[in-house]
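Q: Generate coordinates for the sequence data below:
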Amino acid sequence: MDVTGRGVPGVGSDAAPRHLTFVPLLMGLKNMRDETVPATELLICTKCRRGQEVGDDAVRPGAALHRELSETGLPEGIRLTEVECLSNCSQGCTIALRGPGRWTFVFGNLHETNHLDTIRDGAARYRDTPDGLVPWRERPEHFRKNCIARIPPMEAQNV
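A: Sure, this is the predicted structure:
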């Protein structure tokens, strides 16, 4: 069998190539208006101590933030991913928002219980943009004042 999927039972020669079958999954999700919305990933640094001394057996603030968002949920189309370190230790808790073909944003100085709605709101606004660039005035106030980094998409040229 070649990469086009010819020779697979039930797949005709006019069918889409097999390697393109999962492209919609890779490229994004469908929103309620049936428009393609690129997938959004929310990364949370689970090793974050938020500038505090934390015992070896204690739950770190970053892990608590991840747990709270896992248990209470995120807007549709946003995938939660834990990472061990985002190297923003002095300004934690830290999150990042990223997606294919989009700018990546890193936000810090987040509290594991006080900023849950801020994170949900900011992630939903990010998700709803085609390029990840939420206009500054439309971002949650905490995101406006605590953007650690903004990283262009790999595909971007002349940025």
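Q: all contacts plus neighbour counts: C-alpha atoms, from now on.
A: OK.
Q: for the chain, which residue is closest to the average position?
A: Glu41 (1.9 Å; CA atoms, centre = their mean).
Q: next up, for comparison:
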Amino acid sequence: MENPPGAQLLERLQTVLEASPQPITLRPVACLAACDRGCTAAIAMPGRWTWLLGHLGPEKAEDLLAYAKLYAASAKGTVMPSRRPASLSDMILGRVPAAEQEPS
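A: Now for the predicted structure:
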């Protein structure tokens, strides 16, 4: 496939971020092992839950970034379903607890 769906989503996310710079870092990965769930993305920050979202496409880029902003503003990395963009309401595939940080 010349331009797979995941690459299309990444390109759209990059375009949106260039147009409206936000403190969001995109890290493309080859695989999140959710092949039967379409394009997937993980949203993570140190000390917070990590969320895995699936069934994404380029048309959801703006909503994915809106979700990321809400996530970043949350204390523990939880965005209540009522606050998520409607298009992402059934896109949550799972969550991973925050890793405990080693004491300095």
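Q: just to revisit the earlier point, within the helices and strands, which one has the residue nearest to the centre of structure 1?
A: strand 40-45 (DSSP states H and E).
Q: In structure 2, what range does whatever helix or strand comes next after that strand match?
A: Downstream of strand 40-45 of structure 1, the next assigned helix or strand under DSSP H and E is helix 61-72. Aligned by TM-score structural alignment, helix 61-72 of structure 1 falls on residues 5-16 of structure 2.
Q: how about the strands in structure 2?
A: 39-43, 50-56, 92-96 (DSSP state E).
Q: For the longest one, grab the matching residue range in structure 1.
A: Meaning strand 50-56 of structure 2. The aligned range for strand 50-56 of structure 2 in structure 1 is 104-110, by TM-score structural alignment.
Q: Which residues does that stretch contact?
A: The contact list for stretch 104-110 of structure 1 (CA atoms under 8 Å, 6 or more residues apart in numbering) reads 50, 88, 91-98, 132, 143, 146-153.
Q: Select only the buried ones of those residues in PyMOL?
A: Here is the PyMOL command that selects the buried residues among those (16 or more other CA atoms under 10 Å):
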select buried, resi 50+88+91+92+93+94+95+96+97+98+132+143+147+148+152+153
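Q: Tally up the residues packed near Glu59 of structure 2, please.
A: By other CA atoms under 10 Å, 13 other residues sit near Glu59 of structure 2.
Q: need the contact list for it.
A: Residues counted as contacts of Glu59 of structure 2 (CA under 8 Å, 6+ apart) are Leu9.
Q: Could you check how far it is from Pro81 of structure 2?
A: Distance, Glu59 of structure 2 to Pro81 of structure 2, using CA to CA, to the nearest Å: 20 Å.
Q: Mind reading off the mean deviation between the match of helix 61-72 of structure 1 and structure 1?
A: Its matched residues in structure 1 lie on average 1.2 Å from stretch 5-16 of structure 2 after superposition (mean CA distance after the TM-score superposition for structure 1).
Q: what's that stretch in contact with?
A: Against stretch 5-16 of structure 2 from outside (CA under 8 Å, 6+ apart): Leu26, Pro28, Cys39, Thr40, Leu56, Gly57, Pro58, Glu59, Ala61, Glu62, Leu65.
Q: make it 7 Å
A: With contact meaning CA atoms under 7 Å, 6 or more residues apart in numbering, stretch 5-16 of structure 2 is reached by Cys39, Gly57, Pro58, Ala61.
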